[in-house]
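Asks: When you get a sec, could you give me coordinates for this:
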Amino acid sequence: MSRRREPVPFAFVAEADTFRSNVAPPPPEPSSAGQIAGRWLLAVTIVAALVGALVIGMPALSLDHTAPSQQSQASQSSEGR
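Replies: Sure, this is the predicted structure:
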C-alpha cells in the first residue's frame, strides 16, 4: 500500500518555527503579602508532613534485635509447665 506524498497546503505551518512577534507580553504582577505568606505556609506544611511521616515510619524501618530473645524466653517458659 503506497501513500501519495503531497505538499503541505498551509505555508504557515512550515514557517511557524521562525515566526517572531514584536509584541512583548505584559510584565507579571508582583506577589502580594498574602500570596507570599500562603506559599510559605504551604511549604512549611509539606515539610512538616514529610518529617512527620519519617518520624512515624522510623520504628517500622528499624531492626528490632530484642524481639527474638523475648520470643525464646516465652517459648522456654511455656515448655517448663
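
Asks: from here on, contacts and neighbour counts on C-alpha atoms
Replies: OK.

Asks: Distance of Ala48 relative to Val55?
Replies: Taking C-alpha to C-alpha, to the nearest Å as the criterion, Ala48 is separated from Val55 by 10 Å.

Asks: try Leu42
Replies: Applying C-alpha to C-alpha to Leu42 and Val55 gives a distance of 20 Å.

Asks: And Trp40, how far from Met58?
Replies: For Trp40 relative to Met58 (C-alpha to C-alpha), the value is 27 Å.

Asks: how about this one, so we can line them up?
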Amino acid sequence: MFRKTQDSSQSDLFSGFGQLLDDKKDKKLNDPKAWYNIFYKYFVSRIDEEKFAVLFSSTGRPNASVKTLVGMMSLKEGFGWSDSQLFEQV
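Replies: Prediction:
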C-alpha cells in the first residue's frame, strides 16, 4: 500500500531523538549549512513520491518513506558504498 511521506516537524517516538541530545549536538544536527541538511533541502525533499506509487500494491503494509529510500540509494551509488557501508554511514 502506497503512503506518501508526511512532512511534519512534530517528532514521534522513533524519530524524535533531538530531546536526547545536548545543546552542542542538537545545534550541529540542526545546522542549516551541514551537508545532510542541504542534501535534504535540495534533493530529498524535492522527490515526487507519487511517481513511485505504481510500484506498490493496493493492499498490504504501508511503504517506508520513498524519499528517504531514494536519498539513501543516491548516497550509496554516489559514494560507491556497499549496503553495509551505507548503513554504517547513515
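
Asks: Superposing both, give me the TM-score.
Replies: Once superposed, the chains reach a TM-score of 0.24 (TM-score structural alignment, normalised by the length of structure 1), with 29 aligned residues with a C-alpha RMSD of 3.0 Å.

Asks: Mind naming the longest helix for structure 2?
Replies: Secondary structure of structure 2 per DSSP state H: the longest helix is helix 66-79.

Asks: From the contact counts, what lies against the following helix or strand past that helix?
Replies: Using DSSP states H and E, the helix or strand that follows helix 66-79 of structure 2 in sequence is helix 83-89. Contact partners of helix 83-89 of structure 2 among helices and strands, from 3 or more C-alpha pairs under 8 Å, 6 or more residues apart in numbering; DSSP states H and E: helix 66-79.

Asks: quick one: buried residues of the helix it packs on?
Replies: 66-67, 71-72, 75-76 (16 or more other C-alpha atoms under 10 Å).

Asks: element containing Pro68 of structure 1, please.
Replies: With DSSP H and E as the criterion, Pro68 of structure 1 is inside helix 67-79.

Asks: Pull out the buried positions in that helix.
Replies: Under 16+ other C-alpha under 10 Å, helix 67-79 of structure 1 has no buried positions.
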